[in-house]
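[1] any chance you could fold what I've pasted below:
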Amino acid sequence: MKTHILPALRLSLVFIIIIAFVYPAAIYGIAQLQKDKGEGSKISVKGKVVGFELIGQSFTQARYFQSRPSAVDYNGGGSGGSNKGPTNPEYLAQVEERIAAFQKENPTVNKPAIPSELVTASGSGLDPQISLEAALVQVDRIASTRNIGKEKIKKLVMDIENKPLFGLFGPSTINVLDLNIRLDALK
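    Presented below is the predicted three-dimensional model:
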């Protein structure tokens, strides 16, 4: 029995040291080599942190482009979807409410032209990007609210478009926070 307990205790002690000290120190060291020092990709305007590159935010004012809805209220500490399927009556009612709210703010957009991502939450609830189509469908509202020409706003959207990887993989996307920061900078 003694021949089994002592090696098991030694092995446990070695793994406690590795898991509790060596591994966290190694990960911390690797994080310090990164551009953001392991603190997330912060986005700053005039020295003030206004958000993170990889976490979506809520924009409720009509003068801003809207993000995709979030099932977790954009809480980065607890990402997740609603877990309600497409036939769930509560989910369908929530989507219809979002459609009605979107159409109220964007009266020039017909219901079939509303991209689904603007009325449905993602699996993580934290998407920082919307599709190019979802951004372009909001241009009329932004132009009207800010009294800026549609073409100027459309050009801004096109200028910050993130193209698909190698032109093949995935859709074109727009980071909503970046777009709204650039929108505020327009004169």
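
[2] C-alpha only now, for contacts and for neighbours.
    Will do.

[3] what's the closest non-adjacent residue to residue 148?
    The shortest distance from residue 148 to any non-neighbouring residue, by C-alpha to C-alpha, 6 or more residues apart in numbering, is to residue 142 (7.9 Å).

[4] find the nearest non-adjacent residue to residue 125, please.
    Closest residue in space to residue 125, ignoring its immediate chain neighbours: residue 70 at 4.2 Å, by C-alpha to C-alpha, 6+ apart.

[5] the one you found reaches residue 128, doesn't it?
    No: using C-alpha atoms under 8 Å, residue 70 is not in contact with residue 128; the gap is 10.4 Å.

[6] next up, for comparison:
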Amino acid sequence: MKNYIIQSIRLTLVLIVLLCILYPLGIALAGKISKGNGSGEKLTKNGKVVGYALIGQSFTKPEYFWGRPSAVAYNAAGSAGSNKGPSNPDYLKEVSNRIDTLLKYNPGLKKSEIPADMVTASGSGLDPNISEQGAAIQINRVAKARKLDQNKVKELVAMNTLKPFLGLFGPSSVNVLKLNLALDNL
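    Model (predicted):
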């Protein structure tokens, strides 16, 4: 029995060193060598911080690309989903209103062309990215509002499209804040 107690104490001490000291230090080091030194990638405009690359923002003007809807109004302090299921009448009404808004501001767009990410909120409510299709359906509106050539806006979307990791994992996506900052720089 004494042997088991000593082995248990040794194992506990080894796990304390590994999980309470080395692992947190490794994670902190990884954060320090990442973009933003562990504080997140800050995006600036004219020397002023306008947002973070990994936190979505609300854009409602026609001359900007719109992001994914948020159940928490993009409040990072209260990150959460709506927890409403597809059979909830309130949720269905919200989605229907979002579809109507997209159709109103994007003439010529068909309901069947709207990707799900443009009318449903993410689980965190802070998703900064939209699908490549979500950006594509907005090109005409943005180009018209900014009096730009559609091909120039398409090119900008293509330049700001993040491809799947190793070409295999995940879908292509577009960071809305980075894309809108690139639009402002034109």
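
[7] TM between them?
    Comparison of the two superposed chains (TM-score structural alignment, normalised by the length of structure 2) gives a TM-score of 0.83, and 169 aligned residues with a C-alpha RMSD of 2.2 Å.

[8] ok, back up a step: A strand includes the residue nearest to residue 125 of structure 1, no?
    No: counting by DSSP: H, G, I helix; E, B strand; the rest coil, residue 70 of structure 1 is not part of a strand but coil.

[9] gap between it and residue 137 of structure 1?
    According to C-alpha to C-alpha, to the nearest Å, residue 70 of structure 1 and residue 137 of structure 1 sit 19 Å apart.

[10] the more surrounded of those two?
    More crowded of residue 70 of structure 1 and residue 137, by other C-alpha atoms under 10 Å: residue 70, with 24 against 19.

[11] contacting residues around the more buried one?
    Contacts for residue 70 of structure 1 (C-alpha atoms under 8 Å, 6 or more residues apart in numbering) come out as 81, 121, 122, 124, 125, 126.

[12] by neighbours, which of those wins?
    Counting neighbours by other C-alpha under 10 Å, the top entry in those is residue 126, with 27 neighbours.

[13] wait, that residue touches residue 76, no?
    Yes: the pair residue 126 of structure 1 / residue 76 is scored as a contact, 6.9 Å apart, by C-alpha under 8 Å.

[14] now list whatever residues contact both of these two.
    residue 55.

[15] how much space between the residue at minimal distance from the centre of structure 2 and residue 98 of structure 2?
    The centre of structure 2 sits closest to residue 128, judged by C-alpha atoms, centre = their mean, with a distance of 2.3 Å. Applying C-alpha to C-alpha, the value for residue 128 of structure 2 to residue 98 of structure 2 is 18 Å.

[16] ok, now residue 109 of structure 2?
    According to C-alpha to C-alpha, residue 109 of structure 2 stands 13 Å off from residue 98 of structure 2.

[17] now residue 141 of structure 2
    Residue 141 of structure 2 is 16 Å from residue 98 of structure 2, where distance means C-alpha to C-alpha.
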